[in-house]
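# predicted model and sequence below, questions to follow.
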Amino acid sequence: MTTLLPPALRTARELVEPTLRSAVARLDADTRRVGEYHFGWIGVDGAPTDAGGKALRPAMVLAATETACGTAEHGVPAAAAVELVHNFSLLHDDVMDGDTSRRHRPTAWTVFGSSAAILAGDALLAVAPEVLLESDVPNAAVAVRSLLTTTRVLIAGQTADLGFERRQDVDLTECLGMAHDKTAALLACACSIGPLSAGAPRESVRALHAYGTELGMAFQLVDDLLGLWGDPEVTGKPVLSDLRTRKKSVPVVHALTSGTAAGERLWELYEQPEQLTEAQLCEAAEMVRRAGSEDWTRGECRRRLELAEAQLEVGSLGDTAALGELAEFIVRRKL
């Protein structure tokens, strides 16, 4: 069943896409083509398409800006900048992870080559601060600093994620820290950078940043569950995809460190030098369940959502209905 998209997502695409297209249009012709393909604006042949993403992070920027400042439009430059940084990370992640499909299309690196995809990601990262600095928002420089700091944290999270593949001593605390850096930090930025750039009260900015942090953790936990049991027709990835690549996601690390017989068997499967068979992949998923790790992850997701909602009570904020709808979508999507 298709999850109903909140109206805020459609509004975000309508408001932010012109700024995104203008930013990508600055790039040289070859890099621009990779960027436009990755964003879903053109096909492999260069013909126009409409295969873009959901614009979740821009929607969070706009909803938070409206909540703190009374109007969403003040957050458009920040929303575009965050989306550029996010897609920089996606282009690089697809290369590093060897993913061949995103949004039910071939990933950019499979079409244009790894080097071209990496350079396109670099280019998106470079133009993101320009979008903010060239806008008329009052605190553009402060917002750029927040964006760049967040990018540094995001890269640290991705570095840790890659490092986990070579390690056998990853514990749950480390794994949750990686999830924060790789995912939650950018969502925290998305929830705070619009109000920050528009001059919202410091208390509101802090509350929205904390809200985005907890919501981002819930987001990553849902993603980790989808990486094990998500519907390929919806996720665009094979079932049990994280187990195929032996990723050490939160539920997997919880199982591996659980001290249970199921966790020990999962270790045996993860340490096997040969590629896991389909039967072994199904067994590995069952071991995660038997270790209690699926239930624990779902419970932790609910706890993080409760912590996020509590932040909205302390920030002297306006109507938070749009933020709530987006939060509901985050944890209900594709499950």
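Structure's in. What do you need?

# C-alpha only now, for contacts and for neighbours.
Noted.

# mind naming the longest helix for this protein?
If you go by DSSP state H, the chain has its longest helix at helix 202-229.

# which strands or helices does it pack on?
Counting contacts by 3 or more C-alpha pairs under 8 Å, 6 or more residues apart in numbering; DSSP states H and E, helix 202-229 packs against helix 56-69, helix 185-198, helix 241-244, helix 250-256, helix 293-311, helix 321-332.

# list the buried residues of it.
204-229 (16 or more other C-alpha atoms under 10 Å).

# quick one: that helix to helix 293-311, angle?
Taking axes from the mean of the first three to the mean of the last three C-alpha atoms, to 10 degrees, helix 202-229 and helix 293-311 form an angle of 160 degrees between their directions.

# any idea how far helix 202-229 is from the chain center?
Centroid separation for helix 202-229 versus its chain: 9 Å, with C-alpha atoms, centre = their mean, to the nearest Å.

# next SSE downstream of that helix?
Downstream of helix 202-229, the next assigned helix or strand under DSSP states H and E is helix 232-235.

# what does that next one rub up against?
103, 226, 238, 239, 334 (C-alpha atoms under 8 Å, 6 or more residues apart in numbering).

# check it against this one:
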Amino acid sequence: MTAAPERLTTGTPAPVVEILAWSRGIVAPALRAAVDPLPAPLRHIAGYHLGWWDAGGRPETASGGKAVRPAFALLGGAAVSDVVTDAVPAAVAVELVHNFSLLHDDVMDRDVTRRHRPTAWTVFGESPAVLAGDSLLAAAFLAIGGTYAAGAAGRLAGAVQELLAGQYADLDFEARSDVDLAAVEAMAEGKTAALFGAACGLGALCAGGDGATVDALTAFGRRAGLAFQIVDDLLGIWGDPAVTGKPAHTDLRSRKKSFPVVAALRSGTPAGADLAALHDRCAPLGEPELVEAAELVEAAGGRRWCEEYADRLLADARSALAAAGVAAEAGDRLWTLARFLGGRDH
């Protein structure tokens, strides 16, 4: 996404590093071109969020994220065509939508750190950060509107609507005690899986893929994206802050109804009951309580349930990829990324 190399951990498989570097090399110039026309103050905030410069506008080599979604879009295009550049508008559009959602998400969740730097809203203010996110969303539709693929903008709009519905459900869960795993999955299908599915499907669509192939690749992306969210929820509790770029126990501190937490709360175990009692406290949870909560989630089976379900989702994703009948090299690369998403440590 940026000209700077992605800061992946030393444990990231070399093929994944190669795929993401290949994707960024293709997408980075087009992403810059999409952001450059934004109104100057909003471009300044967007560029900071994307890691292109510091708060003062000086060039910087900060991480702009793994940029997996644009890689999915490019590989979706490569799966059906030798002209991978046809999928660049889709890759740019999904990355802009993703970062629009992050700018808003950080404000709503009161997150103060992202990608090892202060979040945009803490630097520039809440309203300016929200407006910068809005400008990226508009830029996404300008990017996808430059293609000749029938229905591309409609598919992107549908994914955005699902994303927003998922984000609303995520916020709604904070005030509810009746959230079950089916509700969490429906939320994550919108908030995360929809855009992963759109990335793969739009890439194939823009590169001339037929309807059946586009649909199969969309299904593949959605299953891989849901596995990604489950692992992301695990990292929200047990991730290393030095690697994730976020404080330890972030999701527990905010009492998020994430996959491992809800699996634990619904486990019917003594540990699940103790976790519920801890969750119901009105006072903020201090570090000892957060450590205890993480231990209770694990004792109640929340961690194990997530790991097993992520494995099943990856198996479903592989079946969908096989059904797409795509070019072997692109299919292998898509599967390499999917396995990485379902088992990463950051």
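Great, that's in hand. Not measured: the values here are computed from a predicted model.

# circling back: now the longest helix of the first structure: which residue numbers in the second structure?
Mapped onto the second structure using TM-score structural alignment, helix 202-229 of the first structure covers residues 211-238.

# mean shift between that stretch and the first structure?
Average distance, stretch 211-238 of the second structure versus aligned residues of the first structure after superposition (mean C-alpha distance after the TM-score superposition for the first structure): 0.6 Å.

# do stretch 25-32 of the second structure as well
Using mean C-alpha distance after the TM-score superposition for the first structure, the mean distance for stretch 25-32 of the second structure is 1.1 Å.

# against the first structure, where does that stretch fall?
With TM-score structural alignment as the criterion, stretch 25-32 of the second structure aligns to 14-21.

# which one is the residue lying farthest from the centre of the first structure nearest to, not counting chain neighbours?
No residue in the first structure sits farther from the centre than residue 261, which is 32.9 Å out by C-alpha atoms, centre = their mean. Nearest residue to residue 261 of the first structure, sequence neighbours excluded (C-alpha to C-alpha, 6 or more residues apart in numbering): residue 291, at 7.8 Å.

# trace that neighbour over to the second structure, please.
Using TM-score structural alignment, the equivalent of residue 291 of the first structure in the second structure is residue 300.

# quick one: its match from residue 278 of the second structure, how far?
To residue 278 of the second structure, residue 300 of the second structure is 14 Å away according to C-alpha to C-alpha, to the nearest Å.

# who's more crowded, those two?
residue 300 (25 against 18; other C-alpha atoms under 10 Å).

# wait, doesn't that one sit right on residue 272?
Yes - taking contacts as C-alpha atoms under 8 Å, residue 300 of the second structure lies within contact range of residue 272: 5.3 Å.

# overlap of the contact sets of the two?
264, 265.

# need the residues that contact the match of stretch 25-32 of the second structure.
58, 73, 76, 77, 79, 80, 84.

# can you list the buried residues in stretch 53-72 of the second structure?
53-55, 60, 62-72.

# before we move on, what about stretch 328-335 of the first structure?
Here stretch 328-335 of the first structure shows 329, 330, 331, 333, 334, 335 as buried, counting by 16+ other C-alpha under 10 Å.

# can you give me the strands in the stretch 51-200 of the first structure?
101-102, 105-106 (DSSP state E, counting those that start in this stretch).

# which one of those strands is the most hemmed in?
strand 101-102 (a mean of 17; mean count of other C-alpha atoms under 10 Å).

# okay, that strand sits on what stretch of the second structure?
The aligned range for strand 101-102 of the first structure is 113-114, by TM-score structural alignment.

# how near is residue 320 of the first structure to residue 332 of the first structure?
Taking C-alpha to C-alpha, one finds residue 320 of the first structure at 18 Å from residue 332 of the first structure.

# so who does the aligned partner of residue 254 of the first structure in the second structure touch?
In the second structure, the residue equivalent to residue 254 of the first structure is residue 263, according to TM-score structural alignment. Applying C-alpha under 8 Å, 6+ apart to residue 263 of the second structure gives the contacts 180, 181, 301, 302, 305, 306.
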